[in-house]
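[1] Got a sequence here, can you build the structure:
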Amino acid sequence: MHVCVLGAGIVGLATAWHLQREGHQVTVVDKATPGAGASGGNGAQLSYSYVQPLADPSIWSQLPKLLLAADSPLKLRPQLDPLQWRWGIEFLAACNPHTSRESTAALLALAASSRLGFEAMRADIAPDCDFSATGKLVLYQNAEGVEAAHRQVDLQRTMGSVQQVVSADECIALEPALAGYRERIAGAVHTPSECAADCLKVCRELERALRTRGVRFVLGTEVRGFDERQGRVAALRTDGEPVEADAFVVALGTASHAIGRKLGTSVPVYPLKGYSITLDVDEAPGAAPRVSVTDSARKVVFARIGARLRVAGMAELVGHDAGIPPGRIETLVDATRAVFPQLERYDELHPWTGMRPATPTGLPIIGHRPGTARNVLFNTGHGALGFTLAFGSAARVGDAVNALAA
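    Presented below is the predicted three-dimensional model:
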């Protein structure tokens, strides 16, 4: 089959790679260059074994502080946008133990599949992407957080995850660069199998490899609509030439909601705006972390990518505002100075913002949607786990495409 993939972020490119490997003809369409959206400066962590959804029961007790504190990692700017209000209500409804457990199980299963897919891609194209497999530490600042971590680890252990709660001293033994933060660590979750990589480099390497294999890229092109015939989409209308195909996969991140409306369905995806900085680091022992680190209190992640440190965090429900307020970058710098006080190179920060496409439950939308043509599939709504889940969701889309072809 000829499959048109709408979107050249990591999810769309992983889908294109999988479909091409399955023997399909593939065209990728995007208004920008590969990885230019939410993939470009993301947190760089591949969190296959620690996928606790944002919609968690603990949100209720944290909500006043998260919404009202000036330095809160979660920010809400109410707008006259029905999607924002509907998404927020559905998100809060999902913050209950049952939904959180169900979402965690589903995300872990998808992440396990995605690990296999990512490794297959690495074996296939050998991307230059600063890949590392040094594990991850999720830090907690108080006994209450450590207790909640024990519960999450116990839950994920029943689902196959291998991880343990460790003390502050054990943290520092695993990652000496945390020594200056010792007094703020009550405990942590250590997952030795977690990985990291530069997602933008992966996107560029996928584009390079796919072009050599005959995948067509139509970039710098806006999607204008669809031509439907006899219950199927026959062509994609763009601001250039139409793109005809046998099947279409919508992997457009936060734009998927608007595209879904053109196709006759509601796609509950809303942007969770995040920020990152990327620092050059010294190679001196203990100066910068080798192990990936997540500070749960600050909602900030740290990932080593080659000779750089990616620092990312925050989640803002502010629509599609692509501005980068200096205060948000200062928050990331302050977090880095606090957690790793020995780092000194802040001359180049490379500030970035991206719109993570999130569903209320945290579960991505994969496959056919009611009300749409039968040859249209979706692969969107991965939130902050797009890099982690991309290759697993690509495999599921591949199964759906093969079913269409049967």
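[2] only C-alpha atoms for contact and neighbour calcs from this point on.
    Fine.
[3] I'd like the distance between Gln52 and His150.
    Computed as CA to CA, to the nearest Å, the Gln52 to His150 distance reads 13 Å.
[4] Same question for Gly327.
    Distance from Gly327 to His150, by CA to CA: 34 Å.
[5] Between the two, which has more neighbouring residues?
    Counted by other CA atoms under 10 Å, Gly327 and His150 do not tie: His150 has more neighbours, with 17 against 10.
[6] What is the neighbour count of the closest residue to that one other than its chain neighbours?
    Leaving aside its sequence neighbours, His150 sits nearest to Val165 (CA to CA, 6 or more residues apart in numbering; 6.6 Å). With neighbours defined by other CA under 10 Å, the count for Val165 comes to 21.
[7] what helices or strands is the helix or strand Val165 falls within leaning on?
    Using DSSP states H and E, Val165 maps to strand 164-166. Helices and strands touching strand 164-166, by 3 or more CA pairs under 8 Å, 6 or more residues apart in numbering; DSSP states H and E, are helix 143-157, strand 187-191.
[8] buried set for the first one?
    If I follow you right, that is helix 143-157. Neighbour-count burial for helix 143-157 flags 145-146, 149-150, 152-153, 156 (criterion: 16 or more other CA atoms under 10 Å).
[9] for comparison, sequence B:
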Amino acid sequence: MKQHIAVIGGGVVGLSTAYALIRAGHDVTLIEQNEDVGLGASYANGGQLSYRYVRPLADAGIPRQALGWMLKPGSPVSLRLRADPKQWRWMLSFLSACNRSTNRRNATLLLQLGLESQAEMATWRAEGLDGYFWRQAGKLVLYRNHTAFRKAVSAIQDPTLEQALSPAECTKIEPAFAHLAPDLAGGVFSPEDEVADSYLFCKALKTSLLSLPRFRYLPGQAALVPETGKNCTLTVDGTRVATDLVVLAAGLNSRDIAAPLGIQLPLYGLKGYSLTLRPSPETLPSVSVTDYDNRIVYARLGDALRVAAMVDIGAEDRSLTPDRLESLRGLVRQTLPGVSTSGTPDTPWTGLRPATPTGIPIIGRSRCENLLLNVGHGALGFTLAAGSAARIATMIGHAHSDGVQK
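    Here you go, the predicted structure:
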């Protein structure tokens, strides 16, 4: 049954949700508070579509490892403690998830969602969605630490989709990193993983949606107000918007939008950084690469190289922190000396990735019968967006096929 559905949030998750709902036959209004779509955490992320390498950050040994990082200048993780109950609740839940069994269970859940997302994206491309530098480049994760490499190999669930490689095999897969071979313990290669530009993907979705009469783009500030009964009311810039259902997919802003309904979303912003470089074409790696020990990803997007890294916990502003950017530039010079970060200016960026403590996004119904949630994707928003959107569309379809009015 066709319905009118409002989607709050014009990032990669919200736009994907709107697209999936349009494909399912619904009328959709997309609400975005910024001047255009894709300008938040979706704008300049790492560009990796890591469908198979989706292990949560929360794992055994991570708290001890993170303490070591925090004492090291330029470390992959920094922590700024605040007198903020949201931060402490999130961190306590994160610590409780830092064990091997929870990590493996959640990794299995993320893998399933990742594979669903890859299949959905393939369908969208087959239908003509393009223009965002998509490539099936494969993903190579490089390990310098032998213990971390053995742990990664033991976590491989399907050897046909994830291959354990020696240092020599790693450099054969991607010669741009060949000089690292003496320092490597090994690598894990996922040949079917992909890369694409998340911002251009958002723009492509918006362009496609605007061509359809059943879609409306509504700029403005969304708010949700509790009603008597079990529903909520949607307003945009103070004006009520009539709709059958609402899907909240506004990244970290979802936390504040849901709060008036008594819904406390366990989201916290993990600040990340990226550089976009345009080096000489012959220096660009072809394969998508993750330097695991430094937590840096490298993805070629057209004629550019996107380098993304770092997690700052407790940094709630989106300002570009000079020392963090200089640390990232220094690591790029060490890791890819053929790519000069001084000859050609880079474009720096930072964003707040909306993460749950477990790394598992919240996809489903809420305490309000007319509100669904699609939030908390953390650093995997682009990877999981299409699959999450398809799940939302399926939930709505099943509710009506069962004769349940939500």
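[10] For the residue nearest to His150 of structure 1, give me its contacts.
    146, 149-150, 153, 187-190 (CA atoms under 8 Å, 6 or more residues apart in numbering).
[11] Of those, which ones are shared with structure 2?
    Contacts conserved in structure 2 for the contacts of Val165 of structure 1, using both residues aligned by TM-score structural alignment, their matches' CA atoms under 8 Å: 150, 187-190.
[12] now, which of the residues you listed sits nearest Arg21 of structure 1?
    The nearest member of the kept ones among the contacts of Val165 of structure 1 to Arg21 of structure 1, counting by CA to CA, is His190 at 34.8 Å.
[13] From Leu174 of structure 1, how far off is that closest one?
    9 Å.
[14] Comparing those two, which shows the higher neighbour count?
    Taking neighbours as other CA under 10 Å, His190 of structure 1 and Leu174 compare with His190 leading, 26 against 20.
[15] And the residue nearest to His150 of structure 1, how far from Ala143 of structure 1?
    Counting by CA to CA, the gap between Val165 of structure 1 and Ala143 of structure 1 amounts to 12 Å.
[16] Pick out whichever of the contacts of Val165 of structure 1 sits closest to Leu404 of structure 1.
    Looking across those and measuring by CA to CA, the closest to Leu404 of structure 1 is Val153, at 39.0 Å.
[17] give the contact list for the closest one.
    Val153 of structure 1 neighbours (CA under 8 Å, 6+ apart): 161, 163-165, 189.
[18] Quick check: the aligned residue for Val146 of structure 1 in structure 2?
    Correspondence of Val146 of structure 1 to structure 2, assessed by TM-score structural alignment: Phe149.
[19] right, and its match touches Ser166 too?
    No - Phe149 of structure 2 is not in contact with Ser166 according to CA atoms under 8 Å; the separation is 10.3 Å.
[20] Need the residues touching each of the two.
    In contact with both Phe149 of structure 2 and Ser166: 185-187, using CA under 8 Å, 6+ apart.
[21] Who wins on neighbours among those?
    In terms of neighbours by other CA under 10 Å, those top out with Gly187 at 28 neighbours.
[22] Assign a three-state SS to Asp312 of structure 2, would you?
    Under DSSP: H, G, I helix; E, B strand; the rest coil, Asp312 of structure 2 falls in the strand class.
[23] Next, count neighbours for it.
    Counted with other CA under 10 Å, Asp312 of structure 2 comes out at 20.
[24] who's in contact with whichever residue in structure 1 pairs up with it?
    Matched to structure 1 by TM-score structural alignment, Asp312 of structure 2 sits across from Glu316. Neighbouring residues of Glu316 of structure 1 by CA under 8 Å, 6+ apart: 73-77, 272-274.
[25] Can you show me the strands along the stretch 151-300 of structure 2?
    Secondary structure of the stretch 151-300 of structure 2 (DSSP state E, counting those that start in this stretch): strands at 163-165, 186-190, 194-195, 215-219, 222-226, 232-236, 239-241, 245-248, 268-277, 288-291, 296-301.
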